[in-house]
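> I'll drop the sequence and a predicted model, then ask my questions.
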Amino acid sequence: MANRVDDATIEYVGILAKLELSQEERQAAKRDMSRMLDYVDKLNELDTEGVEPMSHLFPVHNVFREDEVTNTGSREQILANAPEQKDGAFKVPRTIE
C-alpha cells in the first residue's frame, strides 16, 4: 500500500503543518508515512470480534483530592515570606501611574 503516499500528499501535509521540507526530508517523510500506513493496514487485518473498545491501556480514575478550604497560616506567617510589607499586606511595585 506504499503507493498511496505520493509527492502531492507530502506537499499537502507540509503545507498543513507549515513545514518547509528539503527534498531529502520529503523523501524521508514519504517513506515514514508509507510505513505508518502499512502498519495501520496490518492492524486492520486483526480479528477484533468480541474485544471491547477502550480509550486507555490502563484503567483511569481520578487521583485528585477533594478541594477543601483550610486556613492553616496566620497573617504573620504568610507575610513572613513577603520581600516587602506595608500596613500588614504585601507591598508590590506600582503598575499604574
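Perfect, thanks for sending it. Numbering: from 1, shown residues only.

> Every contact and neighbour count from this point should use C-alpha atoms.
Will do.

> Identify the residue nearest the geometric centre of this protein.
residue 56 (15.6 Å; C-alpha atoms, centre = their mean).

> Contacts only, for residue 33.
residue 5 (C-alpha atoms under 8 Å, 6 or more residues apart in numbering).

> ok, second structure coming up, stack it against the first:
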Amino acid sequence: MSLTLEDVKKVSRLSRLKFSDEGLVAMQQQLNGIVHWIDQLQQVDTNGVEIFSDQQEQQIPERQDVICDGNIVEAILANAPEKAHDMFAVPKVVE
C-alpha cells in the first residue's frame, strides 16, 4: 500500500498543516516509508511468542495512607533567615 499525493493533501488538510508542493512530495515519501515499515512489521510471525508484560498481573507496592503531623517544625525552620510564630518571615512585597 502506498499513499498518493491526493491522500497526503487530504491528511494535511485534516491535520490543518500547510505544505508547499515540494513539502507535499517529501511528506508523501516519508509517509510511504512509514506505511512500508508497518507492512513489514505485519509480516512478522509472532506465533509462539509469549506476551512481554501483562498490566493486570503487575502489583505496584502501595504505602500506608496514614495522616501524620510530622512534628518537624523546628527542623524545617532551622535554616530560615527569619521566622516568626513557627512560620517563615518574609519581607512585605505589596504596598
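Happy to help now that I have it. These numbers come from a predicted model, not from an experiment.

> In which helix or strand does the residue nearest to the centre of structure 1 reside?
In the assignment (DSSP states H and E), residue 56 of structure 1 maps to no helix and no strand.

> what's the longest helix along structure 2 aligned against in structure 1?
Longest helix in structure 2 by number of residues (criterion: DSSP state H): helix 21-42. On structure 1, the counterpart of helix 21-42 of structure 2 by TM-score structural alignment is residues 23-44.

> Average offset of that stretch relative to structure 2?
Stretch 23-44 of structure 1 differs from its equivalent in structure 2 by a mean of 1.3 Å after superposition (mean C-alpha distance after the TM-score superposition for structure 1).

> Now do that stretch: distance to the chain's middle.
23 Å (C-alpha atoms, centre = their mean, to the nearest Å).

> Can you give me the buried ones in it?
Neighbour counts over stretch 23-44 of structure 1 (16 or more other C-alpha atoms under 10 Å) mark 26, 29, 30, 33, 34 as buried.

> In this structure the third one contacts residue 11, no?
No. Taking contacts as C-alpha atoms under 8 Å, residue 30 of structure 1 lies outside contact range of residue 11: 9.9 Å.

> For residue 78 of structure 1, what is the corresponding residue in structure 2?
Using TM-score structural alignment, residue 78 of structure 1 pairs with residue 76 in structure 2.
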